[in-house]
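> sharing a sequence plus its predicted fold:
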Amino acid sequence: MHFDLADLRIFVHVAEARSLTAGASRAHLSTAAVSGRIKTLEQQLDSRLFYRSAQGVELTPAGERLLRHARLILRQVERVKSDFSAYADGASGHLRIFANTTAVIEFMPEVLAEFLATRPGVTVDLQERMTSDIIRGVLDGTADMGILGIMVGMEVPPRLRSLPFSRDRLVLATPWEHPLATREAVTFEDALDFPHVGLHEGSTLFHFLQVKALELGLPLPVRIQVFGFESACRMIEAGVGVGIIPESCALRYQASMKLQVRHLGDAWAYRERTLLIRDEGVLPGCAQELLDTILSGEMGPLGAPPASLS
């Protein structure tokens, strides 16, 4: 048995008005249309719902029973709409975001702290993933959005939409007294002659640098691996090795640590910080709000290119 919600609403209008004409007016339909819908409903239920007379209509026992059910059903539908309207307008909801190391460690904590402060009904699952996993997760719907660095020549699958929101690049950080610190031009290959301070095994940046070293036919000479760019910079400052890190965090830690920072001459060192979403479908309200907030540049330095190195 199939119930049409529109038919139930029409039935309730007629029952409460005790008139087909008045019920039709409430439903913004013609009297003939309403009469036809009531007859269809009676046929589906195999029950007479109204006694008709010149004075109007009166509910039959079957009609009385249906009116109780119809009111409960329509009330529940309104509750469902009310509950989900909060999700639609971004006031509530749950987001799953797959992001690269830089996003997870460097700027998303501040972005999310500010975003969530005014949205107590929103929860977020932020997971650090490899670039390939970020793309796959957004493609198959495991993640609502992805955040990664798009390198020169990197292509995004056609079913995804990439939305750049700021620029960054990878640089070489060295101890204050280091042979590479005096050079005007430095490449990643030059840096492979020295021990490296790297991030943990599961980080996207560590994996990316391993691949680039292999492309040169050289190993990545890792001396120590740490969690986070601040720990990496402290190790570099102490003379443990050199490190490849994003320029934005290199400049920040250089202000309080004795580090030398040099641009890399490699084309892949330049990156577009990019939001990745599915090309089809609609984002949850809270996800769309976060996306709009990041793209608008309201989070301050995210929207601007990094400052030049001295």
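Sure, I can see it. Residues are numbered from 1 along each chain as shown.

> all contacts plus neighbour counts: C-alpha atoms, from now on.
Fine.

> residues in contact with residue 193?
For residue 193, the contact set (C-alpha atoms under 8 Å, 6 or more residues apart in numbering) comprises residue 221.

> assign it to helix, strand or coil.
At residue 193 the chain is in coil, as set by DSSP: H, G, I helix; E, B strand; the rest coil.

> also residue 239?
Residue 239 - assigned by three-state DSSP - is coil.

> ok, the one 10 residues further on next?
The three-state assignment at residue 249 reads helix, by three-state DSSP.

> and what of the one 3 residues further on?
Classification of residue 252 into helix, strand or coil gives helix, according to three-state DSSP.

> and what of the one 4 residues further on?
Residue 256 falls in the coil class when you classify it by three-state DSSP.

> so how many other residues sit close to it?
When counting by other C-alpha atoms under 10 Å, one arrives at 8 neighbours for residue 256.

> would you mind measuring from it to residue 249?
Distance, residue 256 to residue 249, using C-alpha to C-alpha, to the nearest Å: 12 Å.

> out of everything not next to it in sequence, what's closest to residue 126?
residue 97 (4.9 Å; C-alpha to C-alpha, 6 or more residues apart in numbering).

> by contact count, what packs against the helix or strand that neighbour falls within?
For residue 97, the host element (DSSP states H and E) is strand 92-99. Packing partners of strand 92-99 (3 or more C-alpha pairs under 8 Å, 6 or more residues apart in numbering; DSSP states H and E): helix 61-88, strand 121-128, helix 131-140, strand 145-151, helix 285-296.

> same list (these) but as a markdown table, adding distance to residue 239.
What follows is these, written out as a markdown table (distance: least, C-alpha to C-alpha, whole Å):
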| stretch | distance to residue 239 |
| --- | --- |
| helix 61-88 | 51 |
| strand 121-128 | 28 |
| helix 131-140 | 30 |
| strand 145-151 | 28 |
| helix 285-296 | 37 |
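
> got another one to weigh against that:
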Amino acid sequence: MFDPKQKSKIDLEELRTFVTVAQLKSFSAAAEVLHKSTAAISYRIKTIEASMDTVLIERTTRKLKLTPSGEMLFEKATQILEWIQTMPDSLKQVNDGIEPNFKLVFNNLIYDPKAASHLLAHLNQRFPLTVFKLEMAVFMGVWDQMQYNDGQLAIGAPGFHAMSDDFQSRAMGVINWLCVAAPDHRLLTISEPITQQELRHYPVVNIEDSSDRLQKRAPWRLAGQQELLVPDMATKITCHEIGLGIGFLPSAIAQEEIAKGRLAELKLARIGRKPSPLSLVWRSSSAGKITAYLLQLFDAQDPLITPFIRLIDHSEPSDY
């Protein structure tokens, strides 16, 4: 804990001197940059080492080398000086209602790496002092990121309602599903519709819920059916294509793969997967201008946003 009565052993000018020497690996070069004599720079470094009671720089006739303690001080001092340099703008940003840190959480079902990169570049340009972090999560892992890991806004949180009063939500629509298999899968040679008894002989490929604290939601699987768990949608699709297992895909993705001849739809008898409702969710207490701006992009169906909603059937919440 900070003690205001305890005098610091090192001041900012000494930190700047040390960082400059460490960066340039030369007393004389640092002296030139800081407009000081080489002797003054050397003396200041010795003063720092004496106050810290540790050697920070190993001096040889050819070059300077940081000791482990020097490496640690260099890392911390650089962070401090960079923060002091940007502090006025950062404080003004907070006063202006712009979030200083922003974690944007994506449901893996609607995640698009290229679109996410373009959105991040746009946000970073518009809000340059904010530290952005993108996170992809599966099922209840989206809510886990929001509830316990400082998520600010989630695109595609499961359900049409917020889990608590800490959040606000807006329905996006639902993901509809198709059951698929490789075009040469044995199930496609039997008469349709396919029964549960026939289906459970073949593995189902699923993506595991990524939640750490909230209860994981079990993916679709018949009793007694072998399950193969994979980390992401691309791997799941490939597993279906090579005939490793069957499973459900968002209908828009499934139809694209079927049109390319890579997958085929399995017509099932009284077996299916209910539509999955998804929402935009944001943290109420700390919502600022970035949150408001993202909501505006969704309202306008901006091109930056459309890749994340292309798989969604925009049904009314009352339908589910």
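Yes, it's here. Source: prediction; values computed, not measured.

> give the equivalent position in the second structure for the residue nearest to residue 126 of the first structure.
Using TM-score structural alignment as the criterion, residue 97 of the first structure maps onto residue 104 of the second structure.

> next up, the contacts around that match.
Neighbours of residue 104 of the second structure in contact, by C-alpha under 8 Å, 6+ apart: 132-135, 151-155.

> mind running it again at 10 Å?
Applying C-alpha atoms under 10 Å, 6 or more residues apart in numbering to residue 104 of the second structure gives the contacts 116, 120, 132-136, 145-146, 150-155, 282, 291.

> which element, helix or strand, includes the residue nearest to residue 158 of the second structure when sequence neighbours are not counted?
Leaving out its chain neighbours, the residue that sits closest to residue 158 of the second structure by C-alpha to C-alpha, 6+ apart is residue 278, at 4.8 Å. In this assignment (DSSP H and E), residue 278 of the second structure forms part of strand 276-283.

> name the residues of stretch 66-83 of the second structure that are buried.
Residues of stretch 66-83 of the second structure classed as buried: 66, 70, 73-74, 77-78 (neighbour count, 16 or more other C-alpha atoms under 10 Å).

> got a list of contacts for it?
12, 14-16, 18-23, 25, 49, 52, 54-59, 65, 84-85, 87, 90.

> can you flag the buried ones in the contacts of residue 104 of the second structure?
Among those, those classed as buried by 16+ other C-alpha under 10 Å are 116, 120, 132, 136, 145-146, 151-155, 282, 291.

> which position in the first structure pairs with residue 41 of the second structure?
Per TM-score structural alignment, residue 41 of the second structure is not aligned with anything.

> quick one: classify residue 41 of the second structure as helix, strand or coil.
helix.

> what sits against it?
Contacts of residue 41 of the second structure by C-alpha under 10 Å, 6+ apart are 14, 17-18, 20-21, 26-32, 34-35, 47.

> and if you look at residue 246 of the first structure?
102, 106, 168-173, 205, 229, 269-271, 306.

> rewinding a little: buried by neighbour count, from the contacts of stretch 66-83 of the second structure: which ones?
Burial by neighbour count, judged by 16+ other C-alpha under 10 Å, picks out 14-16, 18-22, 25, 49, 55-57, 65, 90 from these.

> helices - which of the residues you listed land there?
Among those, DSSP state H puts 14-16, 18-22, 49, 90 in helices.

> how about CSV for those residues, with distance to residue 244 of the second structure added?
CSV is the format used below for these (distance: C-alpha to C-alpha, whole Å):
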residue, distance to residue 244 of the second structure
14, 63
15, 59
16, 59
18, 59
19, 56
20, 58
21, 59
22, 55
49, 63
90, 52
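
> map residue 202 of the second structure across to the first structure for me.
Under the alignment (TM-score structural alignment), residue 202 of the second structure pairs with residue 194 in the first structure.

> and for its match, the neighbour number?
Residue 194 of the first structure sits with 17 neighbouring residues when counted by other C-alpha under 10 Å.

> likewise residue 16 of the first structure?
As a measure of burial, residue 16 of the first structure has 15 neighbours, counting by other C-alpha under 10 Å.

> isn't it right up against residue 68?
No: taking contacts as C-alpha atoms under 10 Å, residue 16 of the first structure lies outside contact range of residue 68: 11.7 Å.

> about what we covered before: and the gap between the residue nearest to residue 126 of the first structure and residue 35 of the first structure?
52 Å.

> pretty sure residue 101 of the second structure is touching residue 152, no?
Yes: with contact defined as C-alpha under 10 Å, residue 101 of the second structure counts as touching residue 152 (8.6 Å).

> contact partners for the aligned partner of residue 134 of the second structure in the first structure?
In the first structure, residue 134 of the second structure lines up with residue 126, judged by TM-score structural alignment. Shown in contact with residue 126 of the first structure (C-alpha under 10 Å, 6+ apart): 95-99, 103-104, 108-109, 112, 143, 146.

> which pair in those residues spans the largest distance?
By the measure C-alpha to C-alpha, 109 and 143 form the most distant pair in the contacts of residue 126 of the first structure, at 17.8 Å.

> before we move on, the earlier item: intersection of neighbour lists for residue 101 and residue 152 of the second structure?
133, 290.

> please identify the helix or strand for residue 179 of the second structure.
Going by DSSP H and E, residue 179 of the second structure is in strand 177-181.

> in the first structure, what stretch matches that strand?
So strand 177-181 of the second structure sits over residues 170-174 in the first structure, by TM-score structural alignment.

> that stretch vs the second structure, average offset?
In this overlay with the second structure, the average offset of stretch 170-174 of the first structure from its partner residues is 1.6 Å by mean C-alpha distance after the TM-score superposition for the first structure.

> re earlier: most tightly surrounded among the helices and strands packed on strand 92-99 of the first structure?
Most buried of these by mean neighbour count (mean count of other C-alpha atoms under 10 Å) is strand 145-151; its value is a mean of 24.

> and the residue lying farthest from the centre of the second structure, how far is that from residue 167 of the second structure?
What lies farthest from the middle of the second structure is residue 39; by C-alpha atoms, centre = their mean that is 48.8 Å. Distance of residue 39 of the second structure to residue 167 of the second structure, computed by C-alpha to C-alpha: 59 Å.

> I'd say residue 180 of the first structure and residue 190 touch.
Yes: counting by C-alpha under 10 Å, residue 180 of the first structure does reach residue 190; the two are 8.1 Å apart.
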